[in-house]
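Asks: What follows is a predicted structure for the sequence shown.
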Amino acid sequence: MNTTTRRLLAATTLTTALALPTPAHAATDYPGHTTSSYVVLTDTTTTQAHQHGCAEGRTGTTGPRILFFGTQEKNDTLREPGRTASSPTPRAPYTQAAQYAHHWARGFTECRTDQATAHLALGVNNKDDSGLTGTHAGQRWAHLVTTARDNSTTDAVTITTALDAEPSWSTPRWARDWLTAYTKATDIPLYAANSADSCPTTTSGDCANGWTLADVHHMAGAGNPRIHVIPQIYRTDGIQARQWANISRWGHTHTGDPLRFAGAMSQHTACSQRSCNNTDNTPQQAWAQLKKALDAHHSTRVNNLGPATDMRWP
């Protein structure tokens, strides 16, 4: 198979999956989950990347997996997840993220069962404490993901992008500039794995850090068909699910465009590795909370909500 044909097939696979066709099972059936990871590049090896991909391949589950590499900094480097700008931890070059993705994809392909496929989303967050502009950060991440996708050697794994956009981490302007720059630089689809910090559950009030519902709705895809949201549904009380249903309802009312939900994100495994307080929904609990909240209103009802994805540390 030549390179052009392989890329066309990969693009077709990604478009089909993002369209989320109605599954054969009933719409209310939980479709299972995948595992996504925070990746500390300075502590990992190509062997570990291969092992992590292999473990996901063996599950036989088709769906997105997100690799969160942390925060973008100057000179195309990454600060590991969970660290501030003042942290002395070593920075890793973007190229290490591409190499990790390559070996993860090889492992997945070699070990997969039931002809499973994956969308491997290379993710960063919207922390604006590194001195980069949102425009520069979005452009450079688009370049990295495009390069990684062009160099892919397997049709079982499609390289795509993820952004963990959280209102508490940047100004809305910085985040909007990132997304604008990214979408201008590439047509590779993006998974929005976002939070909705302090957003209302039933009204049109504001969210945290000067963000409005319009800002959160925009960063979750708004009218862009290449962006699907996998929102963070961590809290056991269900508030986050109701926030996201309200954001989607707001979009339907004010812009005519409810959000395109690809699934729900939990952090149950990460909480078992590091302590959490009432934010340890299982993947099935996160999925069920979101599905219930979305189905409560006709404008946000979904018949084919995709699998959950559960975060873990390496």
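Replies: Received, thanks.
Asks: C-alpha only now, for contacts and for neighbours.
Replies: Noted.
Asks: which residues in the stretch 201-314 of the chain form helices?
Replies: Applying DSSP state H, counting those that start in this stretch to the stretch 201-314 of the chain gives helices spanning 213-219, 239-255, 268-273, 283-295.
Asks: this is the other structure I want to compare:
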Amino acid sequence: MVRTPSKSLKPSFWRRVAVASLLTTLVVLGVDAVDQPAWAAPPSAKSYYVTGYSTTWAYNEGCALGTQDKNTAGTQKHVAVLDFGKLYLSSSGTWMVGMFTGTDVSLASARVMAEQFVKGYWICTEADLSSTVYVAMGTNNCTGTITSSAGAAMAAQAYTGWNNVQNNGWSQGFVIGANDFESWVGSNCTPVSASAARAWIDGYNGATNKVFFVNYGGADGCPTASVPSSGGCNSVFPAETIWRVSWSGLAYPLPEIYTTSGTQASQWKYLSLYSYLNHGSKFTFKGVMTQSGACAQSGGCSGTNNSASTGWSQLNTAVNSDSRTATTPDGPTDIRWK
């Protein structure tokens, strides 16, 4: 069933008002959020490390998620990340993404893949007119060009993609920007300085006032039982920088909640409390990211293979243990290789 644009319903991506009102009422009545019954994790989406350019693949994956939502009761709200690896400026002046295997393509081409994912989703949701997907063009800060110009380039393509899908009437999907801001150092990652990361997000925020952004990185070194200081967590990415790339301007956190022990969920609870105490507002989480799919493909990764539902439940439990950080994360997304 192919729908006409007039049948679609443009959703709002802002706050979950009903949940916020409930939590506020509980706090006023003196009911501790941690005492409330556990909430079931929302259905998850799939995210991908992209290993080759294919608009057909992107359309089909969007259609698969749309079909899932069509057959699931209620309204679903997803973020699906297409992780293209590094973003860099070529010698000819073209912004390129590195891919994980295969030939590098332009950032504009990556945007077209995101648009096709949205198209497939919109068509295949059929009678479900309210569920939504935000398709994020993801890069990272391990390699490539990490400057304010790079952030602005991402914002420009996200803005173009956002407008293109709406102009085509694919109103249940949106193209957004994303970055995997990491602070760990390993064989495949040598992250840039905190100042470069801040320049990147400032470039993004300065180039658009419309298209939000998600940080799907980690919080390495942050405490799991206390609020970090502004310079705490680690020397590469102190807490204030993690806050900046996750919650300033148009940025939202979509944190990695990989650890089965729940340590990463605790880190992000205290980062949200850091934001509340130092910047006046707790985090609104655009979901959580897990990696059970990628782990299964690679033969396993003991201790960091949370399922999507487990990762979501860990974060939901952690943030709702304190009324100052209480919120309901959006649905989880689990990353794997394309």
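Replies: Perfect, thanks for sending it. Quick caveat, the model's predicted, so the values are computed rather than measured.
Asks: TM-score them against each other, please.
Replies: Between these two chains, after superposing, the TM-score reads 0.85 (TM-score structural alignment, normalised by the length of structure 1); 291 aligned residues with a CA RMSD of 2.4 Å.
Asks: Name the residues that touch stretch 149-167 of structure 2?
Replies: Contact with stretch 149-167 of structure 2 is made by 87-89, 95, 107-108, 111-112, 114-115, 118-119, 137, 171, 173-177, 199-208, 210-211, as judged by CA atoms under 8 Å, 6 or more residues apart in numbering.
Asks: nope, stretch 306-324 of structure 2 is what I meant
Replies: Residues from elsewhere that reach stretch 306-324 of structure 2, judged by CA under 8 Å, 6+ apart: 23, 27, 32-34, 38-44, 257-260, 262, 265-266, 268-269, 273, 276, 282, 287-292, 325-329, 331-334.
Asks: swap the cut-off to 7 Å and go again
Replies: Applying CA atoms under 7 Å, 6 or more residues apart in numbering, the set of residues contacting stretch 306-324 of structure 2 from outside is 27, 32-34, 41, 44, 257-260, 262, 265-266, 269, 273, 288, 290-292, 325-329, 332-334.
Asks: Report the buried members of those residues.
Replies: Among the contacts of stretch 306-324 of structure 2, those scoring as buried are 27, 33, 41, 44, 257-260, 262, 265-266, 269, 273, 288, 290-292, 325-329, 332-334 (criterion: 16 or more other CA atoms under 10 Å).
Asks: Leu277 of structure 2 pairs with which position in structure 1?
Replies: Under the alignment (TM-score structural alignment), Leu277 of structure 2 maps onto Thr253 of structure 1.
Asks: Revised request: answer the last question for Gly293 of structure 2.
Replies: When structure 1 is aligned by TM-score structural alignment, Gly293 of structure 2 is paired with Thr269.
Asks: what's the distance between the closest residue to its match other than its chain neighbours and Tyr234 of structure 1?
Replies: Excluding the flanking residues, the one nearest Thr269 of structure 1 by CA to CA, 6 or more residues apart in numbering is Arg312, at 5.1 Å. Distance check for Arg312 of structure 1 against Tyr234 of structure 1: by CA to CA, to the nearest Å, it reads 13 Å.
Asks: overlap in contacts of the two?
Replies: With CA under 7 Å, 6+ apart as the test, Arg312 of structure 1 and Tyr234 both reach Gln267.
Asks: Where helices are concerned, which of the contacts of stretch 149-167 of structure 2 count?
Replies: Assigned to helices by DSSP state H, the following of the contacts of stretch 149-167 of structure 2 qualify: 107-108, 111-112, 114-115, 118-119, 199-207.
Asks: Pull out the buried residues from those.
Replies: By neighbour count, with 16+ other CA under 10 Å, these hold 107-108, 111-112, 114-115, 118-119, 199-205, 207 as buried.
Asks: nearest to Ser12 of structure 2, of these?
Replies: Of all these, Val118 has the smallest distance to Ser12 of structure 2: 16.1 Å, by CA to CA.
Asks: any idea what that closest one aligns with in structure 1?
Replies: Match for Val118 of structure 2 (TM-score structural alignment): Ala105.
Asks: So that match versus Arg112 of structure 1, what's the distance?
Replies: 10 Å.
Asks: Also Gln289 of structure 1?
Replies: Using CA to CA, one obtains 30 Å as the distance from Gln289 of structure 1 to Arg112 of structure 1.
Asks: so where do the strands sit in the stretch 51-200 of structure 1?
Replies: For the stretch 51-200 of structure 1, the strands defined by DSSP state E, counting those that start in this stretch cover 63-68, 71-73, 77-79, 92-93, 118-125, 157-164, 190-192.
Asks: Superposed on structure 2, what's the mean shift for the fourth one?
Replies: Which is strand 92-93 of structure 1. Its matched residues in structure 2 lie on average 1.4 Å from strand 92-93 of structure 1 after superposition (mean CA distance after the TM-score superposition for structure 1).
Asks: equivalent range in structure 2 for that strand?
Replies: Going by TM-score structural alignment, strand 92-93 of structure 1 lines up with residues 105-106 of structure 2.
Asks: Over to stretch 277-297 of structure 1?
Replies: Taken onto structure 2 by TM-score structural alignment, stretch 277-297 of structure 1 occupies residues 302-322 there.
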